[in-house]
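Asker: My questions are about this predicted structure, shown below with the sequence.
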Amino acid sequence: MPGMTNTDFDFLAGSWDSRQRRLTKVLVGSDEWYEFDATLDCQVLLDGNGVFDVLRAPERDIEGLTLRLFSPDEKIWRIWWASRASGGRLDEPVVGRFTDGVGVFECDDTWEGTPIRVRYRWSFVDTPHPRWEQAFSTDGGRTWEVNWEATFTRRGR
């Protein structure tokens, strides 16, 4: 319905510093992580039904953007990621919603030729330090390997 306001991602509007943590090697049973700092600048648009952000981590040469679009009819979000490393190609969108303050978004994709299930999870969105994680599953979602985590702190307050 036109004019309907969505507030799911309002918490993310503005400028953030974040601590990022990534697995060194994905889907090989590794438990070796590396950490780095990043910034995130986010705009909430289209009455809350569109959210756009840019993530920058110069020390790791990472620059990427996220586009989130909410479908009021389906009551779901589609979230696309694109990075400099992907040559500006949008990844498959993860799809999902928030339930009880936790957002879970999933899709099927491939990682280095292996079919995977991808999951993004937003939690602690009502705190000063929202948290995001990415996980992959090679068994249809029965088990997950978290491979990227980020904790955010609002900048300029």
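Answerer: Cool, got the structure. Residues are numbered from 1 along each chain as shown.

Asker: C-alpha only now, for contacts and for neighbours.
Answerer: OK.

Asker: what's the nearest residue to the residue positioned nearest the centre of the chain if we skip its chain neighbours?
Answerer: With distances taken as CA atoms, centre = their mean, Tyr120 lies nearest the centre of the chain, 5.4 Å away. Spatially, and ignoring its direct neighbours in sequence, Tyr120 is nearest to Gln134 (4.6 Å; CA to CA, 6 or more residues apart in numbering).

Asker: adding another structure so you can compare the two:
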Amino acid sequence: MMSENDESKLRQFDFWLGEWDLTWGDNGRGTNLITAVLDNRVIQEQFDGTPSTPLQGLSVSTYNTQLGKWQQTWVDNSGSYLDFVGEFADGKMVLSREAMLEGKPILQRMVWYNITEQALDWNWERSEDGGQTWQIMWQIRYQRKVE
């Protein structure tokens, strides 16, 4: 049996649900379709970077009640497999992971912020100093698709 607190945490990613037009950089464009599946316990992402980049990817995210954190798995057409863990706090969803870059340990994270009903911002960030400082590697602006 889930607690009421767990139930509310299961809804923390609902802001991301829907169809989105994405923009980045000078003229980057793409789309993202975010749906709730498996009894609304899993958030599924279908990212399409075309025409600006050939990158296409899928993610699944779920709130792990035993861990008390969100977990996400990302796969894409470049062969990437990434796994993240994090939480929603102070109006931001932050999911992070440890990785290796040229033989050195780094941290990577995604941050969803400036969240409104119609728009939000997303950053892909990297830290080479254990999380003391972060460098933005990719910043995407989400705008909800108009029906």
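Answerer: The structure has been received and is ready for your questions. These numbers were taken from a predicted model, which means no experiment stands behind them.

Asker: where does the TM-score land?
Answerer: The TM-score (TM-score structural alignment, normalised by the length of structure 2) is 0.85; 142 aligned residues with a CA RMSD of 2.0 Å.

Asker: for structure 1, what's the longest strand?
Answerer: Ranked by residue count and defined by DSSP state E, the top strand of structure 1 is strand 33-45.

Asker: and the next element down the chain from that one?
Answerer: strand 50-57 (DSSP states H and E).

Asker: Contacts for that next one, please.
Answerer: The set of residues external to strand 50-57 of structure 1 that reach it, using CA atoms under 8 Å, 6 or more residues apart in numbering, is 9, 36-45, 62-70.

Asker: what's the mean distance for that strand versus structure 2?
Answerer: Following the fit onto structure 2, the mean deviation recorded for strand 50-57 of structure 1 is 0.8 Å by mean CA distance after the TM-score superposition for structure 1.

Asker: Read off where that strand ends up in structure 2.
Answerer: Aligned using TM-score structural alignment, strand 50-57 of structure 1 spans residues 42-49 in structure 2.

Asker: ok, now stretch 66-82 of structure 1?
Answerer: By TM-score structural alignment, stretch 66-82 of structure 1 lines up with residues 59-75 in structure 2.

Asker: just so I have it, where are all the helices in structure 2?
Answerer: Taking DSSP state H, the helices of structure 2 run over residues 4-9.

Asker: Got a quick PyMOL command for the buried subset of the contacts of strand 50-57 of structure 1?
Answerer: The following PyMOL line selects those of the contacts of strand 50-57 of structure 1 that are buried, judged by 16 or more other CA atoms under 10 Å:
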select buried, resi 9+37+38+39+40+41+42+43+44+63+64+65+66+67+68+69+70
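
Asker: about what we covered before: corresponding residue for the residue nearest to the centre of structure 1 in structure 2?
Answerer: Per TM-score structural alignment, Tyr120 of structure 1 is aligned with Met110.

Asker: contacting residues around its match?
Answerer: 93-96, 122-125.

Asker: tell me the angle of the longest strand of structure 1 relative to strand 50-57?
Answerer: Counting by axes from the mean of the first three to the mean of the last three CA atoms, to 10 degrees, strand 33-45 of structure 1 lies at 150 degrees to strand 50-57.

Asker: Run through the residues that contact Thr53 of structure 2.
Answerer: So Thr53 of structure 2 contacts Gly28 (CA under 8 Å, 6+ apart).
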